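[1] please work out how this folds:
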Amino acid sequence: VLINLALAVVDIAAKAGFCALLPVEERAEVFAIKYTLSNVGYAAGPLLGVAMLELNDHMPFIASALLGLSMCLAYWRLGDRSLQASAPDKPGVGFAQVALGLARDRRLVCFTLGGVLSAVVFGQFTAYLSQYLVVTSSPAEAARLVGYLVTTNAVTVIALQYL
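    Okay, the predicted model is just below:
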């Protein structure tokens, strides 16, 4: 549940960043490309994880840690710190004022609560399925099956996305 909520927050931040940095006419295309690349990652990642797991039980965790560290270092060294939002200059509004304004919107509150509840119930099915498979089979077999299932799901989404 925490992973799904964290992913939702990062996704919202990425979309907000796209909206702030891109003109309106370019946003739809960038969102479509982001969605496709996310699914490519979901298609390739589990297969790589299964392959690494076959080599060594700790290899996927080490590779994940090294990848995360390398991305942080790359952003620290190469990241553009001069990005500016394309919105016109407006007087700043405090966080509390924005939060109170959003909390007054009943539809937004209901939509947000519904999104959180659906993330809890319909979150990544692989979390529940992997727990079941670990109990009914070996952990290596569970990892292999979940990897294949996630890859199959992502490939199907990529294949049907533009149709």
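[2] from now on I want contacts and neighbour counts done on CA atoms only, so please keep to that.
    Will do.
[3] in three-state terms, label the most far-flung residue of the chain relative to its centre for me.
    Most distant residue from the mean C-alpha position of the chain: P91, 32.1 Å away (CA atoms, centre = their mean). Put simply, P91 is coil when judged by DSSP: H, G, I helix; E, B strand; the rest coil.
[4] list the contacts of it.
    P91 makes no contacts at all, as judged by CA atoms under 8 Å, 6 or more residues apart in numbering.
[5] any idea how far the lengthiest helix in the chain is from the chain center?
    Secondary structure assigned by DSSP state H gives helix 24-55 as the longest helix of the chain. In terms of CA atoms, centre = their mean, to the nearest Å, the centre of helix 24-55 is set 9 Å apart from its chain centre.
[6] mind listing what's buried in it?
    Neighbour counts over helix 24-55 (16 or more other CA atoms under 10 Å) mark 27, 36, 39-40, 42-47, 49-50, 52-53 as buried.
[7] can you map out the helices along the chain?
    2-21, 24-55, 59-78, 95-103, 106-122, 125-136, 139-161.
[8] in CSV, list these along with distance to S86.
    Putting the helices of the chain into CSV (distance: least, CA to CA, whole Å) gives the following:
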stretch, distance to S86
helix 2-21, 6
helix 24-55, 10
helix 59-78, 22
helix 95-103, 20
helix 106-122, 25
helix 125-136, 38
helix 139-161, 30
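[9] A85: which of the ones you listed is closest?
    helix 2-21 (4.9 Å; CA to CA).
[10] other SSEs contacting the closest one?
    The contact analysis (3 or more CA pairs under 8 Å, 6 or more residues apart in numbering; DSSP states H and E) places helix 2-21 against helix 24-55, helix 106-122.
[11] export these to TSV and tack on distance to L149?
    Converted to TSV, the helices and strands packed on helix 2-21 look like this (distance: least, CA to CA, whole Å):
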stretch	distance to L149
helix 24-55	9
helix 106-122	16
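[12] which stretch among these comes nearest S137?
    Across these, S137 has its closest neighbour in helix 24-55 (15.9 Å, CA to CA).
[13] and the helices and strands packed on helix 2-21: which comes nearest L7?
    Closest approach to L7 among those is made by helix 106-122 (10.2 Å; CA to CA).
[14] now do the buried residues in that closest one.
    Neighbour-count burial for helix 106-122 flags V116, A119 (criterion: 16+ other CA under 10 Å).
[15] quick one, it and helix 2-21 angle?
    Relative orientation of helix 106-122 versus helix 2-21 (axes from the mean of the first three to the mean of the last three CA atoms, to 10 degrees): 140 degrees.
[16] now helix 106-122: how far from the chain's centre is it?
    Using CA atoms, centre = their mean, the offset of helix 106-122 from its chain centre is 17 Å.
[17] nearest to A87, out of the helices of the chain?
    In terms of CA to CA, the element of the helices of the chain nearest to A87 is helix 2-21, at 6.7 Å.
[18] enumerate the positions of the closest one that are buried.
    Quick answer for helix 2-21 (16+ other CA under 10 Å): K15, F18, C19, A20.
[19] give me the distance between it and the centre of its chain.
    Relative to the chain's own centre, helix 2-21 is displaced by 8 Å; criterion: CA atoms, centre = their mean.
[20] one more, for comparison:
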Amino acid sequence: MNIRHIHPLTLGVLFGTFFARLSTFFVMPFFAIYLATLGFSASVIGTVFAISALSGLFMSFFGGTLSDRYGRKQLMLIGIVLNALTFSGFALVTELFWFYIFSVLMGVSRSFLEPASRALISDTTQPDQRVIVYNVRYFLINIAAAIGPLLAVVLSLTGAKSAFFVVTGVYVMYGLVISTLFRKYPFEEGDGVKVRPRLTETFRVLQQDKTFRFVIIGMIFAIIGYSQFNATLPQFIAFHDGFSDGSRLFAYLLTVNAITVLVVQYPIMRFGMRVSPIKSLFFGVATLSSGLLLIGFATETWILFVAMVIFTVGEVLMFTMTDVLTDELAPAHLRGTYFGAMGLTALGQTIGPVIGGVLLDGFDNAALPVFGSLAVLTACGAFFFTGALKERKASLALTEEKVG
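    The predicted model follows:
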């Protein structure tokens, strides 16, 4: 695919996402450890992560639909401004109440920015090129994940307040660039379909689209497992007697995660296109839960690295095809609504860190009871992806019948 064929707005989203995530990886992978240094317990830290996801979960009912009603530009810029405010706030506060407030803002900003930017990619990209562009986006995010934590270690930014201000500055620049691009390159949203969906459109979609509903429930279980990566795992490593210099070890694990993504993404993308996106999600959640289970047996550092590779393969199997599947299921005039509704999977991010924190406290950081329990819970998602596959086949068969 020639870069000249990519719409300038899509390029703006791709590179803006890359630099925003790069700077965010200076901060968020170490955020749980940073909160621990302020004296908060594992359970309390879990609630800080959870409240961000909970606010995002609530706004998922409206954020994507608002972008369908009022435009991608407005929602993206609001999301970018809220992100800038959030990270500058994190740098300035030390009391738990304010961490909760800014965590709420983070969830709201994500619910505005993410569905609007992904719908914008669909609006400005030809259908036969969307799979590639969505995977380029995922690829760039993982390059950011590969080098962001290491840069933070090299620049001594892990846990530093200045890192939060770096993120703020990047979001300000992102907002300026995307605003300029919108003015210079106007376009027709939703393939020019002029429909203003109701704010309650997400509820109707969930009621009528059974395939999409099964996918969302399955992804909730999958993300319960995936959320342990940034919330439970760093705390487990930091306070486990068998591992020294937890921050540095976790930074290396993040790098292994990102490098593995870069290595396996293309063949897994081809696999997902061949077997269908829903099957890719099924195999993904099964592999992800296997990686979590292996962490439970991690008595030595090398086992953690092997577990991280397995965990990452599961992650790629799921996340390379999530946007593709959402775009495939969504009518053109409801792209924002569908991408926004996918944010309901934040329920997994809401309860996952809490469950992980409670397990860490309850089992006194014992590896197998904690990660074995999380592996079983995550694997439940496979049942719902099976249901989604059956519904999708039935829906396609009915469509073929009507056409015939």
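[21] TM-score of the superposed pair?
    The pair, once superposed, lands on a TM-score of 0.76 when counted by TM-score structural alignment, normalised by the length of structure 1; 160 aligned residues with a CA RMSD of 3.2 Å.
[22] rewinding a little: can you tell which of the helices of structure 1 is closest to Q84 of structure 1?
    helix 2-21 (7.0 Å).
[23] which strands or helices does the longest helix of structure 1 pack on?
    By 3+ CA pairs under 8 Å, 6+ apart, helix 24-55 of structure 1 packs against helix 2-21, helix 59-78, helix 139-161.
[24] just want the angle from that helix to helix 139-161.
    Going by the same axes, to 10 degrees, helix 24-55 of structure 1 is angled at 150 degrees with respect to helix 139-161.
[25] how much does helix 24-55 of structure 1 stray from structure 2?
    Taking mean CA distance after the TM-score superposition for structure 1, the mean distance separating helix 24-55 of structure 1 from the aligned residues in structure 2 is 1.6 Å.
[26] now do that helix against helix 59-78, angle only.
    Computed by the same axes, to 10 degrees, the angle separating helix 24-55 of structure 1 from helix 59-78 equals 140 degrees.
[27] nearest spatial neighbour of P46 of structure 1, skipping sequence neighbours?
    Closest residue in space to P46 of structure 1, ignoring its immediate chain neighbours: G147 at 4.5 Å, by CA to CA, 6 or more residues apart in numbering.
[28] gap between that neighbour and A16 of structure 1?
    Distance of G147 of structure 1 to A16 of structure 1, given as CA to CA, to the nearest Å: 31 Å.
[29] now swap in L133 of structure 1 and tell me
    Going from L133 of structure 1 to A16 of structure 1 by CA to CA gives 37 Å.
[30] over to G45 of structure 1?
    Going from G45 of structure 1 to A16 of structure 1 by CA to CA gives 26 Å.
[31] now S137 of structure 1
    42 Å.
[32] one more: G115 of structure 1?
    Between G115 of structure 1 and A16 of structure 1 the distance is 17 Å, computed by CA to CA.
[33] and A85 of structure 1, by the same measure?
    10 Å.
[34] and for Y148 of structure 1?
    For Y148 of structure 1, the distance to A16 of structure 1 (CA to CA) stands at 32 Å.
[35] F122 of structure 1 now?
    Distance, F122 of structure 1 to A16 of structure 1, by CA to CA: 24 Å.
[36] G68 of structure 1 too?
    Noted for G68 of structure 1: a distance of 22 Å to A16 of structure 1, by CA to CA.
[37] and the counterpart of A65 of structure 1 in structure 2, how many neighbours?
    Under the alignment (TM-score structural alignment), A65 of structure 1 pairs with T168 of structure 2. Residues near T168 of structure 2, counting by other CA atoms under 10 Å, number 26.
[38] out of the helices and strands packed on helix 24-55 of structure 1, which is closest to D105 of structure 1?
    With CA to CA as the measure, helix 2-21 is the member of these nearest D105 of structure 1 (18.6 Å).
[39] I'd say L21 of structure 1 and A85 touch.
    Yes. Counting by CA atoms under 8 Å, A85 is a contact partner of L21 of structure 1 at 5.1 Å.
[40] mind jotting down where the helices sit in the stretch 301-404 of structure 2?
    Under the criterion DSSP state H, counting those that start in this stretch, the stretch 301-404 of structure 2 contains helices at 301-329, 335-341, 346-362, 367-379, 381-403.
[41] tell me the angle of the longest one relative to helix 210-226?
    Here helix 301-329 of structure 2 points in a direction 160 degrees away from that of helix 210-226 (the same axes, to 10 degrees).
[42] structure 1: matching residues for helix 301-329 of structure 2?
    Helix 301-329 of structure 2 corresponds to no residues in structure 1, going by TM-score structural alignment.
[43] list the buried residues for that helix?
    304-327, 329.
[44] next one: the third one
    Of all the residues in helix 346-362 of structure 2, those buried under the rule 16+ other CA under 10 Å are 346-360.
[45] in structure 1, what residues pair with it?
    Using TM-score structural alignment, helix 346-362 of structure 2 pairs with nothing in structure 1.
[46] now that helix against helix 210-226, angle please.
    If you take the same axes, to 10 degrees, helix 346-362 of structure 2 sits at 30 degrees to helix 210-226.
[47] let's have the helices and strands packed on helix 24-55 of structure 1 in CSV, adding distance to F111 of structure 1.
    As requested, the helices and strands packed on helix 24-55 of structure 1 are exported to CSV (distance: least, CA to CA, whole Å):
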stretch, distance to F111 of structure 1
helix 2-21, 14
helix 59-78, 32
helix 139-161, 25
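[48] nearest to F31 of structure 1, of those?
    Smallest distance to F31 of structure 1 across the helices and strands packed on helix 24-55 of structure 1 (CA to CA): 7.6 Å, for helix 2-21.
[49] what residues does that closest one touch?
    Under CA under 8 Å, 6+ apart, the answer for helix 2-21 of structure 1 is 27, 30-31, 83-87, 116, 119-120, 123-124.
[50] so which of the helices and strands packed on helix 24-55 of structure 1 comes closest to L108 of structure 1?
    Closest among these, using CA to CA: helix 2-21, at 14.6 Å.
[51] got the contact list for F49 of structure 2?
    Applying CA under 8 Å, 6+ apart to F49 of structure 2 gives the contacts S103, A231, Q349, T350, P353.
[52] ok, now which ones touch the nearest residue to R392 of structure 2 once chain neighbours are set aside?
    When the adjacent residues along the chain are set aside, R392 of structure 2 lies closest to T211, with 5.7 Å between them (CA to CA, 6+ apart). For T211 of structure 2, the contacting residues are G387, A388, L389, E391, R392, by CA under 8 Å, 6+ apart.
[53] apply 10 Å and report the result again.
    278, 329, 384-385, 387-395 (CA atoms under 10 Å, 6 or more residues apart in numbering).
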